[in-house]
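# here are the coordinates; sequence isn't available:
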């Protein structure tokens, strides 16, 4: 399958997805196969929450919007230009075990394997098994060669050359035992952190709310912890978060808020809270739903040393430009194609499989 054909097929998928924006549906007559797929995609979006209560229409549309923006000829070509990809690929079968915490969470691995010219064997989480097979069917309809390259399974992998597996710290031990003899990428739990200095504008803090509340905070790129200077005043922070107060109308989120608040109060933990978000001082990175952990620092140097020491626990860091590697406020859920989970370059990994 020619590299240019692979790129073109994903570009067509990007044009298809670009019709399903966060602002609503907009059918474009020039998009290929719309008569066969447009209405079916709407059905997938509208029914996603029936299969997973966290997959609200708003969050599914947000995910589709991000991928619609990413799958352009320019972005795809720029992304893969630094790799030695060619038409003469001896395709290997790459088993990909996907998480199910947010909509289409495994799509980047799906894209990476196929754009590299390999075959993908997908095992999805039952929490996110509706959208990707449908998008795969669109790709196959665009270019039938993909049918030879895409497979889904609910069973254990039995015939594969390499593995990319994403799960918890507990499942990672199983993955390492089972897949240790083949080339592999195994991802564990990671969380994201925001560094505040007390000099942020209200606009920046409002944007931070997107990093905190998008996908109900379930993504590895969702900010689950704040690093704040000693004596930090949370008043402006809470004022800035108020624009997200409607999140408490989600029954699942509200149930988690009530439960975790009760647990904290019974344990006599000190909390800051505003009716839909709790702040608890804690050294851990993985906070429960509706809770943000926070930790104080005394100097920027000390802070950066801690973040570096805990690098393997952190997916990304949000800050007001403290480091070039940090992400701007409001941008954690809009990664570039070159922003790899856990910082492991999947394309580079795939090019080295013999």
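Happy to help now that I have it. Computed from a prediction, not measured in an experiment: that's the story for all the values here.

# switch to C-alpha atoms for all contacts and neighbour counts from now on
OK.

# can you give me the strands in the chain?
20-21, 24-25, 93-97, 119-123, 150-152, 162-166, 184-187, 191-195, 223-229, 271-273, 278-281, 291-297, 314-318 (DSSP state E).

# As CSV, those with mean neighbour count would be great.
Shown next, in CSV, are the strands of the chain (neighbours: other CA atoms under 10 Å):
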stretch, mean neighbour count
strand 20-21, 21
strand 24-25, 12
strand 93-97, 24
strand 119-123, 23
strand 150-152, 18
strand 162-166, 23
strand 184-187, 20
strand 191-195, 25
strand 223-229, 24
strand 271-273, 15
strand 278-281, 19
strand 291-297, 21
strand 314-318, 23
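
# let's bring in a second one:
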């Protein structure tokens, strides 16, 4: 069953463009193509993003573009949509309250709303004001019908039929109260964890560094805690992290590292430290920037039930042969189209909501 229509074709074209753009960046040939207005605009926005949000480095913006470019292929979109009957949709206005912790974090929700034939009323995060509108401008350019399907607002949300809101655990309580009369998906804080068994290769552990350090660990898919066997040698882990040591040269990261290290030392917490990452033994999940929590385990079946009991706090589990649905090392920031945040099927929600 194909879903070829102007909307899906526009997203396929966006994917083609993003792959082309990122290829020009990585091959250092972009300067030959600056007469293309979109190549120039994407380059400018990627370079300027850090002025608006110090965490949005050019490298991380390009990485987000690259991942969406790899995801938005005709084959991927058709495979994803084959699970649904889009003709069941009744057009509605869906309010999107977006997070801004990592570049383009709200784009999947927007994609779901538009590709199911609905309209989006968007409240952007103050931390990501530029990148989502950039992609929308491109989509409108290649498919003008998008113009009346997307509205950005800074005012109080009005005249919408359903809402998808992402925020902290605190704002989620407010959202649940405020939006209780409308069909809604309310997303809260989540973190990701990795389970090591001690037999990982240096290559696997170094790949895990991508899950820990990409986007400075600010994403809900970023690994903020590791579980390690009782007799684990931490030096092995630290050695594998060494390729990421340059992260300490980023000013905001370094400030967080210094601050959190000082707080831990003054509180006389026992910490391990390699000069750019602090390891602290801790039961909770959400480690501060430049820190990684760890916990020892002895019994894998007990650990599985612990994680099962805490599943509403966990986005991803990174491991090898430990649990169903696990993510392999280095892949948390490469979700496929049907990897829904919090495990809630956004497309199904939109199709069922009249």
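Yes, it's here. Because the structure is a prediction, the values reported are computed rather than measured.

# Got a TM-score for the pair?
Once superposed, the chains reach a TM-score of 0.96 (TM-score structural alignment, normalised by the length of the first structure), with 350 aligned residues with a CA RMSD of 1.8 Å.

# okay, the strands of the first structure in JSON lines with distance to residue 132 of the first structure next?
Below are the strands of the first structure laid out as JSON lines (distance: least, CA to CA, whole Å):
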{"stretch": "strand 20-21", "distance to residue 132 of the first structure": "15"}
{"stretch": "strand 24-25", "distance to residue 132 of the first structure": "19"}
{"stretch": "strand 93-97", "distance to residue 132 of the first structure": "13"}
{"stretch": "strand 119-123", "distance to residue 132 of the first structure": "10"}
{"stretch": "strand 150-152", "distance to residue 132 of the first structure": "10"}
{"stretch": "strand 162-166", "distance to residue 132 of the first structure": "16"}
{"stretch": "strand 184-187", "distance to residue 132 of the first structure": "20"}
{"stretch": "strand 191-195", "distance to residue 132 of the first structure": "24"}
{"stretch": "strand 223-229", "distance to residue 132 of the first structure": "25"}
{"stretch": "strand 271-273", "distance to residue 132 of the first structure": "37"}
{"stretch": "strand 278-281", "distance to residue 132 of the first structure": "34"}
{"stretch": "strand 291-297", "distance to residue 132 of the first structure": "30"}
{"stretch": "strand 314-318", "distance to residue 132 of the first structure": "23"}
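
# Do me a favour and get the end-to-end distance for stretch 80-99 of the second structure?
From its first residue to its last, stretch 80-99 of the second structure covers 24 Å (CA to CA, to the nearest Å).

# Which parts of the first structure are helices?
3-17, 34-51, 57-70, 73-80, 107-115, 131-142, 169-179, 202-213, 235-241, 251-266, 300-309, 346-351 (DSSP state H).

# so can I have TSV of those showing mean neighbour count?
What follows is these, written out as TSV (neighbours: other CA under 10 Å):
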stretch	mean neighbour count
helix 3-17	20
helix 34-51	15
helix 57-70	20
helix 73-80	14
helix 107-115	20
helix 131-142	18
helix 169-179	14
helix 202-213	20
helix 235-241	16
helix 251-266	14
helix 300-309	12
helix 346-351	18
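
# Now residue 336 of the first structure: closest residue in space, sequence neighbours ignored.
Computed as CA to CA, 6 or more residues apart in numbering, the closest residue to residue 336 of the first structure that is not its neighbour in sequence is residue 70, at 7.4 Å.

# can you check residue 325 of the second structure too?
residue 317 (7.8 Å).

# which position in the first structure aligns with the one you found?
Under the alignment (TM-score structural alignment), residue 317 of the second structure maps onto residue 317 of the first structure.

# circling back to that earlier point, how about TSV for the helices of the first structure, with distance to residue 196 of the first structure added?
Shown next, in TSV, are these (distance: least, CA to CA, whole Å):
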stretch	distance to residue 196 of the first structure
helix 3-17	35
helix 34-51	34
helix 57-70	26
helix 73-80	31
helix 107-115	30
helix 131-142	36
helix 169-179	28
helix 202-213	9
helix 235-241	10
helix 251-266	24
helix 300-309	11
helix 346-351	31
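
# To residue 292 of the first structure, which of those lies closest?
The closest of these to residue 292 of the first structure is helix 202-213. By CA to CA, the value is 8.4 Å.

# what angle do that closest one and strand 314-318 make?
160 degrees (axes from the mean of the first three to the mean of the last three CA atoms, to 10 degrees).

# packing partners for helix 202-213 of the first structure?
strand 223-229, helix 235-241 (3 or more CA pairs under 8 Å, 6 or more residues apart in numbering; DSSP states H and E).

# Now distance to residue 199 of the first structure too, for those, in CSV please.
Below are those laid out as CSV (distance: least, CA to CA, whole Å):
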stretch, distance to residue 199 of the first structure
strand 223-229, 11
helix 235-241, 10
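
# Nearest to residue 112 of the first structure, out of those?
For residue 112 of the first structure, the closest of these is strand 223-229, at 25.3 Å, according to CA to CA.

# mean per-residue distance, that closest one to the second structure?
Once fitted to the second structure, strand 223-229 of the first structure is off its aligned match by 0.6 Å on average (mean CA distance after the TM-score superposition for the first structure).

# Run a quick neighbour tally on the residue lying closest to residue 277 of the second structure once chain neighbours are set aside.
Spatial nearest neighbour of residue 277 of the second structure, chain neighbours left out: residue 290 (5.2 Å); criterion: CA to CA, 6+ apart. By the other CA atoms under 10 Å criterion, the neighbourhood of residue 290 of the second structure contains 26 residues.

# what's the distance between residue 290 of the second structure and residue 278 of the second structure?
Applying CA to CA to residue 290 of the second structure and residue 278 of the second structure gives a distance of 6 Å.

# any common contacting residues for the two?
Shared contacts of residue 290 of the second structure and residue 278 (CA atoms under 8 Å, 6 or more residues apart in numbering): residue 257.

# returning to what we had before: do I have it right that the match of residue 317 of the second structure meets residue 330?
No - contact criterion CA atoms under 8 Å: residue 317 of the first structure and residue 330 do not qualify, at 11.5 Å.
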